[in-house]
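fold the following, please.
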Amino acid sequence: MKISQCYRLAEMVAPELKELFIGRHPEEWHTGYALAYARPCAGPRIAEHFDLADDQIPTILFAREPDAGLLLHELAHLLPVDGPESVAAAEAIEAGTYDDAGGSFDATGDDWLRAAVAWEGTFDLPPWDGHGILWIRRVLHLHHRAKLAGCVVDIEDLRVAGLDYQLAAPQVYAAALGDEPDRMANWTFAKVESVTPPTGYIDAFERDANNYFQRIKQSRG
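This is a model prediction of the structure:
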């Protein structure tokens, strides 16, 4: 997939990202295991290397040949644009904010954002850190929008949910969302995330989170 094609697809599925830079990660820069990564702003180093006039522009860099699945994966990290404060606060769930007293993730007071896990002791970041309930929903919405735009992507190529994250398969989450991605296909992601997801979707994530933390608890005796 060419970089020019990445720009066109990004514009079709997330038009609110009016400013966006997409490029290839310089070979001389170490990337670790990452195939690609997104940053809410380029920063001075990237801006200087690519001669960008604005180092605050949202950026996606590919460490390998770009593909549509990876692009949708990374776009979801840059959304929503100008979302409600509750959305920003909810990201604390995926970042690992923990309420020891309540025995659950400390969110924004919205029950649907609480992964009801029975956990005692030291809290460790879960394998879905940064790729949890909000992000999965975004990726699946982007996946549907890409299909509507004529770009069919295998759901496995999204690298969302599944064993790598100790979550159910992405098909489980897609089924739980039902027709939501189609009904909201023309919405901004800020508007999408102002609406509570379907109960079945919330239940799927809470079940996976609960199972994961129960396994960790049992493994530590």
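
C-alpha from now on. contacts and neighbour counts both.
Will do.

isn't Gly162 up against Pro170?
Yes - Gly162 lies in contact with Pro170 (Cα atoms under 8 Å); the separation is 6.0 Å.

okay, the two: which has more neighbours?
Counted by other Cα atoms under 10 Å, Gly162 and Pro170 do not tie: Pro170 has more neighbours, with 20 against 16.

any idea how many residues pack against the closest residue to the more buried one other than its chain neighbours?
Among residues not flanking Pro170 along the chain, Ala161 sits closest, at 5.3 Å (Cα to Cα, 6 or more residues apart in numbering). Ala161 sits with 24 neighbouring residues when counted by other Cα under 10 Å.

residue contacts, Ala161?
By Cα atoms under 8 Å, 6 or more residues apart in numbering, Ala161 lies in contact with 128, 131-132, 136, 167-170.

Glu94 too?
Under the criterion of Cα under 8 Å, 6+ apart, the contact list for Glu94 reads 128-133.

can we see that at 6 Å?
Residues counted as contacts of Glu94 (Cα atoms under 6 Å, 6 or more residues apart in numbering) are 129-130, 132.

structure for this one too, so we can compare:
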Amino acid sequence: MDIESVVADAKDLCYRVAPAELANSPLWVIPQTNLPPLLGRDTVCYGYTSPSLDMHLHHTFADWEGIRGPVIVLGNLNIERDFPARTYNKMLGTTLHELAHILERPSLFQPRPYNQQYIRAEAIRVAEAVSRDEEGDGSTPPWTTHESRFMRIAYHLRHRAARLGYDIRPDEVYSTERYGMSPAAKYANAIKAEADALCAATFRQICSMAPPPHFKAIYEADQSSWFQSAPQRQRKNDEFDITT
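Presented below is the predicted three-dimensional model:
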């Protein structure tokens, strides 16, 4: 597969489904194979992002001009291995997944001063965190870091992509089934009418409105079902602000 062509298509898709948010902003979609092992090549994720990822990786960008912007790392080797029949579709779906995390933030990236020594150490720690499987004890809610706000944005993005003719399944953007929740297609269908009506709205406008009752009901039922079977655990204070 021509990964550079996939990256170009992924970037184009992002700008088409979130034109207002990404206007005048650079965006980088970086395959893991473009990174050194110390900075994320060995990721076990299908994709990840973080608010300072441009600071961590900018020296690996061929087109870096000193202007900050959001970054998505694609675990292209992992996707090719696990989705051989729909590799391209899954890469675009993963791109939308990470874009949803970016749009969920207060800003596209975290404004902060550049301290080379600190940023370098932080970049290495982030790469280490995404290069090992999580060891959960079953007490963390499955929707942690993927709450209803994220899901709403993600399925809106997927709906916009579908309207543009892209073949991306809901579970290729966010597979709720992997976490014992209701099927992704069920969530996506619950958001469809709203997504049709708000296809030109900004995501800030969308998230300022109450979610569709059916979508909310599915999410709350999944939460209730989980809480009846396991205790809640709060995220540890030392967990990194990385979303995968």
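
which ones among the contacts of Glu94 of the first structure lie within helices?
Using DSSP state H, no member of the contacts of Glu94 of the first structure falls within helices.

mind giving me the packing neighbours of the lengthiest helix in the second structure?
If you go by DSSP H, the second structure has its longest helix at helix 87-104. Here helix 87-104 of the second structure touches helix 148-163, helix 170-173, going by 3 or more Cα pairs under 6 Å, 6 or more residues apart in numbering; DSSP states H and E.

format those helices as JSON lines; extra columns: distance to Pro31 of the second structure and mean neighbour count.
Below are those laid out as JSON lines (distance: least, Cα to Cα, whole Å; neighbours: other Cα atoms under 10 Å):
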{"stretch": "helix 148-163", "distance to Pro31 of the second structure": "21", "mean neighbour count": "22"}
{"stretch": "helix 170-173", "distance to Pro31 of the second structure": "17", "mean neighbour count": "22"}
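
possible to save these as a markdown table with distance to Val17 of the second structure?
Shown next, in a markdown table, are these (distance: least, Cα to Cα, whole Å):
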| stretch | distance to Val17 of the second structure |
| --- | --- |
| helix 148-163 | 6 |
| helix 170-173 | 14 |
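
quick one: closest of these to Leu74 of the second structure.
Nearest to Leu74 of the second structure, of all those, is helix 170-173, at 12.8 Å by Cα to Cα.

trace the closest one over to the first structure and give me the residue numbers.
Under the alignment (TM-score structural alignment), helix 170-173 of the second structure falls on residues 155-158 in the first structure.

what does stretch 211-220 of the second structure give?
Residue span in the first structure matched to stretch 211-220 of the second structure, by TM-score structural alignment: 197-206.

neighbours of the equivalent of Val172 of the first structure over in the second structure, how many?
By TM-score structural alignment, Val172 of the first structure lines up with Lys186 in the second structure. The tally of other residues near Lys186 of the second structure (other Cα under 10 Å) stands at 14.

name the element Lys186 of the second structure belongs to?
Counting by DSSP states H and E, the element that carries Lys186 of the second structure is helix 184-197.

ok, average deviation of the helix or strand that comes right after that helix from the first structure?
Beyond helix 184-197 of the second structure on the C-terminal side, the first helix or strand identified by DSSP H and E is helix 203-207. Helix 203-207 of the second structure, aligned to the first structure and superposed, deviates on average by 0.4 Å (mean Cα distance after the TM-score superposition for the first structure).
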